[in-house]
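K.L.:
take this sequence and fold it.
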Amino acid sequence: MESKIMEQTYQQIANTLLNIIQEDWKQVLLYAEIREGYKKVYFYYYPESGGSPIYSLDIVEIYNMVESEYDRLENELYQNISRLHEEFLEQGQEKWTNLTYILENTGKLKINYGYDDLSQLSPVEKQEKWEAEYLTYDTGF
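P.N.:
Predicted coordinates for the structure are as follows:
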């Protein structure tokens, strides 16, 4: 069961991504992980013009974005992911450890929740595993 707060948070995540990405895009794939004392959020997007996916941390350099503006928007992403996680707990739903948020430029949204304990994997191992799963094949749209 999704609450109104969850739906609003999904939309706020999309709006923040729209503000960060500096060009037309086809698809955004965002990874988020939350556990006690640890939070991580990053994303890739596929430009409308084609080509390889663009990593979120490369946006500042590629598009000469003001770093403080990027940091502010990235902080919004972290806040929205945290709000979503808290709302899941308040709704009595199973506590997820990570999620993949896939947004199409048509507005279509798909979210995959993960429940595995990822604390034993390094951040690099987790990112490589996620990239292999989500950046190398059709995400189901």
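
K.L.:
every contact and neighbour count from this point should use C-alpha atoms.
P.N.:
Will do.

K.L.:
any idea how far the residue of the chain most remote from its centre is from Lys40?
P.N.:
Here the centre of the chain is the reference, and by Cα atoms, centre = their mean the most remote residue is Gly92, at 22.7 Å. Distance, Gly92 to Lys40, by Cα to Cα, to the nearest Å: 23 Å.

K.L.:
likewise for Glu104?
P.N.:
22 Å.

K.L.:
the two: who's more crowded?
P.N.:
Neighbour count, other Cα atoms under 10 Å: between Glu104 and Lys40, Glu104 has more, with 17 against 13.

K.L.:
just to revisit the earlier point, report the secondary structure state of the residue farthest from the centre of the chain.
P.N.:
Look at Gly92: counting by DSSP: H, G, I helix; E, B strand; the rest coil, its state is coil.

K.L.:
so it versus Ser3, what's the distance?
P.N.:
Distance from Gly92 to Ser3, by Cα to Cα: 11 Å.

K.L.:
so what's the residue nearest the centre of the chain closest to, chain neighbours aside?
P.N.:
Nearest residue to the geometric centre of the chain (Cα atoms, centre = their mean): Leu30, 2.4 Å. Nearest residue to Leu30, sequence neighbours excluded (Cα to Cα, 6 or more residues apart in numbering): Phe43, at 4.0 Å.

K.L.:
alongside the first, I'd like the structure of this one:
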Amino acid sequence: MTTEQIDKCYEEIAQQIIEMIPEEWSTVKLYAESWPGYSTVYFYYDPVSNTQPILNLDIPDLFSVDPDDFILQKRQLRRTVLNLQQMFSEQEMETWTNFTFILNHDGTFKAEYGYEDLTELDPGEKREAWKAKYRIE
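P.N.:
Next up is the predicted model:
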């Protein structure tokens, strides 16, 4: 796996997120979790016009976006994130179980990987711990 391949995947993730958000935003915090038989990908973004972060799953309810198109975009984002994980596996690198991608409106970003076993933890507790760590209120 080359740095170029990883950078390309990061760019795809960023572009897909940007296309899903129907308003001006300042920061996006994406969380992904995956192991055999399970995966989840979601993000929160900070709208410029509001102080409350918005969960991507709430976008179709809050804005006039086509729900079917949104589902397709959400699936494509998930596939791209899981493709990143597959790159690690194919290169026999330690495969992450969770991934956080923080994207700023100016295009800068930060990627963090976790490798702990998450299979026995409660999904709601994991989400709340992640939100607390990244100051999503």
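
K.L.:
ranges for the helices of the second structure?
P.N.:
3-20, 59-62, 67-90, 123-133 (DSSP state H).

K.L.:
would JSON lines of those with distance to Trp35 of the second structure and mean neighbour count be doable?
P.N.:
Converted to JSON lines, these look like this (distance: least, Cα to Cα, whole Å; neighbours: other Cα atoms under 10 Å):
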{"stretch": "helix 3-20", "distance to Trp35 of the second structure": "19", "mean neighbour count": "15"}
{"stretch": "helix 59-62", "distance to Trp35 of the second structure": "27", "mean neighbour count": "13"}
{"stretch": "helix 67-90", "distance to Trp35 of the second structure": "10", "mean neighbour count": "16"}
{"stretch": "helix 123-133", "distance to Trp35 of the second structure": "14", "mean neighbour count": "12"}
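
K.L.:
reformat these as TSV; add distance to Lys110 of the second structure.
P.N.:
Putting the helices of the second structure into TSV (distance: least, Cα to Cα, whole Å) gives the following:
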stretch	distance to Lys110 of the second structure
helix 3-20	10
helix 59-62	24
helix 67-90	14
helix 123-133	15
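
K.L.:
counterpart of Glu133 of the first structure over in the second structure?
P.N.:
By TM-score structural alignment, Glu133 of the first structure lines up with Lys133 in the second structure.

K.L.:
next up, the contacts around that match.
P.N.:
With contact set as Cα atoms under 8 Å, 6 or more residues apart in numbering, Lys133 of the second structure has no partners.

K.L.:
also Trp25 of the first structure?
P.N.:
45-49, 105.

K.L.:
how much space between Thr16 of the first structure and Ser122 of the first structure?
P.N.:
27 Å.

K.L.:
Leu57 of the second structure and Ile21 of the second structure, how far apart?
P.N.:
Distance from Leu57 of the second structure to Ile21 of the second structure, by Cα to Cα: 11 Å.

K.L.:
Lys131 of the second structure too?
P.N.:
19 Å.

K.L.:
just Thr40 of the second structure next, same as before
P.N.:
19 Å.

K.L.:
and Gln73 of the second structure, by the same measure?
P.N.:
Counting by Cα to Cα - Gln73 of the second structure and Ile21 of the second structure are separated by 11 Å.

K.L.:
can you check which residues contact both of those two?
P.N.:
By Cα under 8 Å, 6+ apart, no residue touches both Gln73 of the second structure and Ile21.

K.L.:
circling back to that earlier point, show me the contacts for the residue nearest to Leu30 of the first structure.
P.N.:
With Cα under 8 Å, 6+ apart, Phe43 of the first structure has these contacts: 28-31, 55-56.

K.L.:
same thing with Tyr63 of the first structure?
P.N.:
Contacts of Tyr63 of the first structure (Cα under 8 Å, 6+ apart): Gln22.

K.L.:
please pull up the equivalent of it in the second structure.
P.N.:
Per TM-score structural alignment, Tyr63 of the first structure is aligned with Phe63.
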